[in-house]
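Student: Could you work out the structure for the sequence below:
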Amino acid sequence: MRQSFFTRLRPGLLRIALLASSAVAASESLAAPSHGIAMYGDPALAADFNALPYVNPDAPKGGAVVFGNTGGFDTLNPFVQKGTPPWQIRFWGYEGLMGRSFDEPFTLYGLLAESIETAEDRSWVQFTLRPEATFWDGSPVTVEDVIWSYETLGTEGNLRYRGLWAQISSIEAVDDRTVRLTFDGDNRELALIAGLRPILKKAQWDGRSFADAPSNEEVIGTGPYRVKDFEFGRQVTFMRNPDYWGKDLPLRRGTNNLDEIKLDFFGDQTVLFESLKAGELSAMREFNAHKWDTAYDFEAVQNGSAIKTEIPNQKPSGITGIAINTRHPALSDWRVREALIQAFNFEFINETITGSRLPRITSYFSNSYLAMDHGPATGKVLELLEPFAADLPAGTLEGYDLPVSDGSERNRKNLRKARGLLEDAGWTVQDGVLRNADGQPLDLSLLIKHGNLGEEEVQRAADIYAPALERLGITLTVDLVDSAQYQERQSAFEFDLTFVRRALSLSPGTEQYLYWGSESANAQGSRNLMGVQSPAADAMIGAMLSARTQEDFIAATKALDRILTAGRYVIPIWHYSKSRILHDASLRYPMRLPIYGDGYYFMPEVWWHQSP
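Tutor: Predicted coordinates for the structure are as follows:
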């Protein structure tokens, strides 16, 4: 490992990191230190804000809760590629230099750092640490810890952390409390992304490989919670640190109120729900609207000891549905993918599974002002797309809408369209089997993880979908596997179709490259499950990241939405415009809701326990 007080540069380059030289300082345009940073414009909260607007700053501390997860876990380390940790652990136990307000599209305020400075073009960012910031063991957070964390996560950590490191041309200590990162390229979001990277304790790993850390070793962090006890695959209990260093920060006031949070793990959603009914769980999110309306009438709800709460949001729908693996030769043809979408009888499936209570996802950013406009592309969106016109799938420029059936089980009209598209792509039915010119059949498998709620719904949808595909001569089989096999096969792209859910924010940015950027398409473990390789999509993500105005950013996002939707990479299902939470009556939450609604940053972070 390089010494932390030397700059990390591209191979072949090295220069001393300390910026004591007045000549260097004089040559750079310094910005004034600030308490926060917004992607566009200024932070909504002034430097002297008391608390986030969606918290109760006077919320009492105390109480214990039990939540349920499906599946299992086999590691306490959420920062490396191997193993499956409880997904909540990296949010409850670890912190970055900055923290996010979920009442603004993308704004950060000082957390481990007391201030942030950037160049006007955001080609560099500088953070000054709070002197009071400490790890769980009481040792101070140092610039050396910060530099080590960026480099280690960027080279040995989970893939989600490596993209940022590849875009950092240098990281350097300005003084004993200040660190500066300089970026490659034109990406205004990097200054914010850098502020959210978790900071870990370097000394814990001296002389040891971080990537090969024992699965039962807790990574030392700075956050308000740490693991109290655990049993792999069964349960993990987190305890709140009463001496947490940041408990009086405005960003933290009124948050992290519960003394103990336990996660119990269940083999499937059915067993988890029965535990909820038996009073063994304190709260659960329900994603099935039909089940919410029909199955939540058990005794605890009737006697008032449990409450049904609905939390609306203003965030994009994201994409949820069946990902189509374009690495499969047959599925690389957009006409075949469109045929699969035409055959998916959404209206009938939605009525059967949710009672038509949930609206369909109509594009990746539907339910928000970032969503593509229907009809032909115009204005700035058209200008962005026109250079790629020759290579864009049909409908990108002209306008594309998902097919709508008549709601009947047969779906004859759309199946006729599907047959025509398959014939155009060179597929014909021979003796009841759809075959290409070489006589190869189109047999597809749908990879599903056992026990996951969303995937159980997709499995039910597949039971309706398979007979429709059979009428086209296509055989669909469902591969229902355990968590370990599921992760392994998704990482290796060993599937034709699989479940996908990608949550998207009101400020999409660098993560879009991970979801559907060309460079991630064939990277082992990539989140680009569909294998999207589109120069146009890459260019739109770049335009989003380099946009100087909100208008340009929205245009680029709408253009990307068109490319992804018309690319027919996913068979979309329904979206959740509000969260449905069943919880103990003793659990309370603020009445002022953030624009992002519910999430890990809402329940349990801003909830509290109040005895009757």
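Student: contacts, neighbours, all on C-alpha from now
Tutor: Will do.
Student: Now the most centrally placed residue in the chain: closest residue in space, sequence neighbours ignored.
Tutor: Centroid check for the chain by CA atoms, centre = their mean gives Ala503 as the closest residue, at 5.0 Å. If the residues on either side of it in the chain are set aside, Ala503 comes closest to Gly318, at 4.7 Å by CA to CA, 6 or more residues apart in numbering.
Student: ok, now how distant is the one you found from Ser366?
Tutor: Here Gly318 is placed at a distance of 7 Å from Ser366 (CA to CA, to the nearest Å).
Student: Leu258: neighbour count?
Tutor: 23 (other CA atoms under 10 Å).
Student: tell me the contacts of it?
Tutor: Each residue near Leu258 by CA atoms under 8 Å, 6 or more residues apart in numbering is listed here: Lys61, Gly62, Gly63, Ala64, Val65, Arg240, Pro604, Trp607, Trp608, His609.
Student: surely the third one meets Asp259?
Tutor: Yes: counting by CA atoms under 8 Å, Gly63 sits close enough to Asp259 to count as a contact (5.4 Å).
Student: want to put them side by side, so please do this one too:
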Amino acid sequence: MRPLFFSRLRSAAGGIALLTSASLASAESAHGIAMYGAPALPQGFEALPYVNPEAPKGGTVVFGNLGGFDSLNPFIQKGNPPWQMRFWAYESLMGRSYDEPFTLYGLLAESIETAEDRSWVEFTLREEAEFSDGSPVTVEDVIWSYETLGTEGNLRYRGFWAKVDKIEQTGPRSLRLTFNVEDRELALIAGLRPILKKAQWDGKSFADASPSEVPIGSSPYVVSTFELGRSVTFDRNPDYWGKDLPLRQGTNNFDTMQLEFFGDQTVLFEAFKAGDLSAVREFNAAKWDTDYNFTRVQDGAVIKTEIPNQKPSGMTGLVMNMRRAPFDDWRVRQALIEAFNYESINDTLTGGRLPRITSYFSNSYLSMQPGPATGRVSELLAPFADDLPPGTMDGYQLPVSDGTASNRKNLRRARKLLQDAGWTVDNGVLQNESGEQLELKVLLQHGNLGEAEMQKAVDIYAAALERLGIKLTTDLVDGAQYVERQSNYEFDLTFFRRALSLSPGNEQMLYWGSEGADLPGSRNLMGMNSPAAEAMIQHMLTTDSAEEFISATRALDRILTAGRYVIPIWQYTKSRIAHDANLRFPLRMPIYGDGYYYMPEVWWHAEE
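Tutor: Prediction:
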């Protein structure tokens, strides 16, 4: 089996067509639901289009995680569980197709019904649905799961619960949620809440659960063994209740999946080279070309596979904390972006192989269009035009250097911006009117792969800032300190990653909403407070028009990008996976490409 390089399956126009092709006359569907229009797959479909329904079952795969873990409960606020726990061991009422921007099909629920305005949603459970211990999944379990996660669970579950007016049983196997706000996405979000077993927690506090107590789920896999901080083993449940469902055909094919934890990326990679791990994802394009020529690659035991996607780029880079001066001044933020010599840094660290992120939704049809805002995007932004950062209406693009290490032209612009903001150089030191030097600290986590790359970029960046009279240093801390300091916004700049989808919705308010600007532990790391951004998000959530949704998202992209909150780095338009030759995958790619829903979910083990 040779390395595979796949071309893009669909164009941006094709994605828009997918949103708009179906009639918007009805929001109801017995077997599934879409954000706009109707689900692409009909009632009684056999399998998802990007799986191999005939994939064989069997085999063991071993993956490596960096760091450690101190909990096996991914649903509560405390503790640090393996990120795979939520996806491998638990199910929701509905399941996603990753070949459609936002469409759900029945999983624990056999059907879904919703009002035309989506003010309520009703689910009917499958009679055969059961937890891994063989007990049935009941309406009581579902209602308890919504209430408990919404009040005692991780903060990411509580925002949804605040929008639920009431939840009630409507039949032996059915329940209805009624919402207290206008928000078309809530019916779909409801379908994706994890469902847990109520009886497991009788007489016990869910929020204060023992780190070693694994919540009982209903998925194809169960935790069989574990050693806190070191390893977890998941075994496929031979009595899994849903093995014949359309959503499950050709998925969850491995008998055993193991997670091994490593404190250092170098050690993890050596374990893969030695054959102790089954696959790794590589995010550094230069390493992909230079480091993956070891013996097991040369003799064909390891295959290099590249998988493209049509997902938005999201945003990765250094976020600036606007709760602190001088980041509250857009001119200072722009100056810091000008001084970041992306072209030279990219050439040094990746051999110039990776394109830069140009906006939050770049690489997709949801991204802002070049030049001035026009048409419906301009109309949506117009009421806020006087308060928007420069470039939002007229057009904004990131500075581009000449590729040399000196970056003189951009540094001259940075000096002018800093001077306009009240910062001047005295004896090589940039200071304000009070004589205070501009000293900045970057908060990074030790041992994190993405931040290890960022550390190298910061080292180069610091030299450029020194030429402006700015002192930049790095605080490299362990995982616990990192989480605590980010949660309390104790940083000037820090590593930032927000993965965005083709179906942005309520999570956007968590990322950019004013409520999180000063709330400890929020996802709004930059501390932005933009009425315009919130208005665009609200329009995205309430419109029943795909065209309006796209316009509102493009307008939001303009606000975020021209806000100059993050110094962007490179984007990943494809996944790079090195894996054992006996691991196979379907040739048909979903529009979302690779992810937890693809590798390992639709892969399988095939002996040569």
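Student: TM-score for the pair, please.
Tutor: The TM-score (TM-score structural alignment, normalised by the length of the second structure) is 0.95; 584 aligned residues with a CA RMSD of 1.2 Å.
Student: which residues does the residue nearest to the centre of the first structure contact?
Tutor: Counting by CA under 8 Å, 6+ apart, Ala503 of the first structure touches Pro316, Ser317, Gly318, Ile319.
Student: how about it, what's its partner in the second structure?
Tutor: In the second structure, Ala503 of the first structure lines up with Ala499, judged by TM-score structural alignment.
Student: What of Leu370 of the first structure?
Tutor: Alignment note (TM-score structural alignment): Leu370 of the first structure maps to Leu366 of the second structure.
Student: cool, and Ala394 of the first structure?
Tutor: Ala394 of the first structure maps onto Pro390 in the second structure, with residues paired by TM-score structural alignment.
Student: burial count for that match?
Tutor: Counted with other CA under 10 Å, residues neighbouring Pro390 of the second structure total 17.
Student: now it: how far from Tyr396 of the second structure?
Tutor: Distance, Pro390 of the second structure to Tyr396 of the second structure, using CA to CA: 8 Å.
Student: any shared contact partners between those two?
Tutor: Any residue near both Pro390 of the second structure and Tyr396 by CA under 8 Å, 6+ apart counts here, and that gives Ala562.
Student: before we move on, back to that, tell me the one among the contacts of Ala503 of the first structure nearest to Gln430 of the first structure.
Tutor: If you rank the contacts of Ala503 of the first structure by distance to Gln430 of the first structure using CA to CA, Ile319 comes first, at 35.2 Å.
Student: show me what contacts the closest one?
Tutor: Ile361, Ser363, Tyr364, Phe365, Val500, Arg501, Arg502, Ala503, Leu504, Pro572, His575.
Student: if you set the cut-off to 10 Å instead, what comes out?
Tutor: 361-366, 500-504, 565, 570-575 (CA atoms under 10 Å, 6 or more residues apart in numbering).
Student: Just the strands from the stretch 201-350 of the second structure, written as ranges.
Tutor: In chain order, the stretch 201-350 of the second structure shows strands spanning 221-227, 231-236, 256-262, 279-281, 302-308, 315-320, with DSSP state E, counting those that start in this stretch as the criterion.
Student: from these, which stretch is densest packed?
Tutor: Of all the strands of the stretch 201-350 of the second structure, strand 315-320 has the most neighbours on average by mean count of other CA atoms under 10 Å, namely a mean of 24.
Student: Mean per-residue distance, that one versus the first structure.
Tutor: With both structures laid over each other, strand 315-320 of the second structure and its partner residues in the first structure are 0.7 Å apart on average (mean CA distance after the TM-score superposition for the first structure).
Student: Which part of the first structure matches that strand?
Tutor: Under TM-score structural alignment, the match for strand 315-320 of the second structure is residues 319-324.
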